[in-house]
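Engineer: only geometry, no sequence info:
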């Protein structure tokens, strides 16, 4: 189940007729959640090089057959890049929690 999409950055538009490529990478796991960084790239059919157009982080919660959250296998970052992405995911989580707390009186 998707519970959050955030940290969205629109870098450049995708034009009609462009070829689109999507890369998704696990960057953090919680007890029941998986954080995935998604990068979207596009290129004109005549251009050999893709350019990044969008970036975001999607958080999924693993649920059992009854819709209850269930434990996920931990993902352990190994490389420096993976460790930085993991820190990024944790920072986004803190920001999201802070924003939710601030907005709570309005919902």
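Structural biologist: Noted; the coordinates are in hand. Computed from a predicted model, the values in this text were never measured in an experiment.

Engineer: switch to C-alpha atoms for all contacts and neighbour counts from now on
Structural biologist: Fine.

Engineer: Quickly find the element holding the closest residue to residue 14 other than its chain neighbours.
Structural biologist: Leaving aside its chain neighbours, residue 14 sits nearest to residue 42 (6.4 Å; criterion: CA to CA, 6 or more residues apart in numbering). Residue 42 belongs to strand 33-43 when assigned by DSSP states H and E.

Engineer: try it against this one:
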């Protein structure tokens, strides 16, 4: 186990499969990014209690590779909430060989905007107006 601690709560977990590799056998960075975007979208959607769309992410560097058979755990933490938007810090961790050591592979901050059914921005509800599950594990 890595001595570094995760930030946020575990939002998704999946196994890196051979279909997720490039011709050299390495897991595509885009596959990891899509897993992070899905987890961040789950987190943001629960907080917004509505549809959300990704509008930006800060820079992202890969610290370690993800390999076939690794379990990718994605952790999310809401860092700020504005009127219609929120920032979600996301970390991706790989557990080697399903039961082996765990290493952080990358992290980034994703920005989401809450939208209505027509795609127009809407206000993110105040904390006190949310069900308990929407805030579970988050300080913001």
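Structural biologist: That came in fine, so what should we check first? These figures come from a predicted structure and were not determined experimentally.

Engineer: coming back round to it: which strands or helices does the strand holding residue 42 of structure 1 pack on?
Structural biologist: strand 19-29, strand 51-61 (3 or more CA pairs under 8 Å, 6 or more residues apart in numbering; DSSP states H and E).

Engineer: average distance between it and structure 2?
Structural biologist: Compared with structure 2 after fitting, strand 33-43 of structure 1 has a mean deviation of 0.7 Å; criterion: mean CA distance after the TM-score superposition for structure 1.

Engineer: roughly how far apart are the counterpart of residue 124 of structure 2 in structure 1 and residue 82 of structure 1?
Structural biologist: When structure 1 is aligned by TM-score structural alignment, the residue opposite residue 124 of structure 2 is residue 72. As judged by CA to CA, to the nearest Å, residue 72 of structure 1 and residue 82 of structure 1 stand 18 Å apart.

Engineer: coming back round to it: what's the matching range in structure 2 for the strand holding residue 42 of structure 1?
Structural biologist: By TM-score structural alignment, strand 33-43 of structure 1 lines up with residues 85-95 in structure 2.
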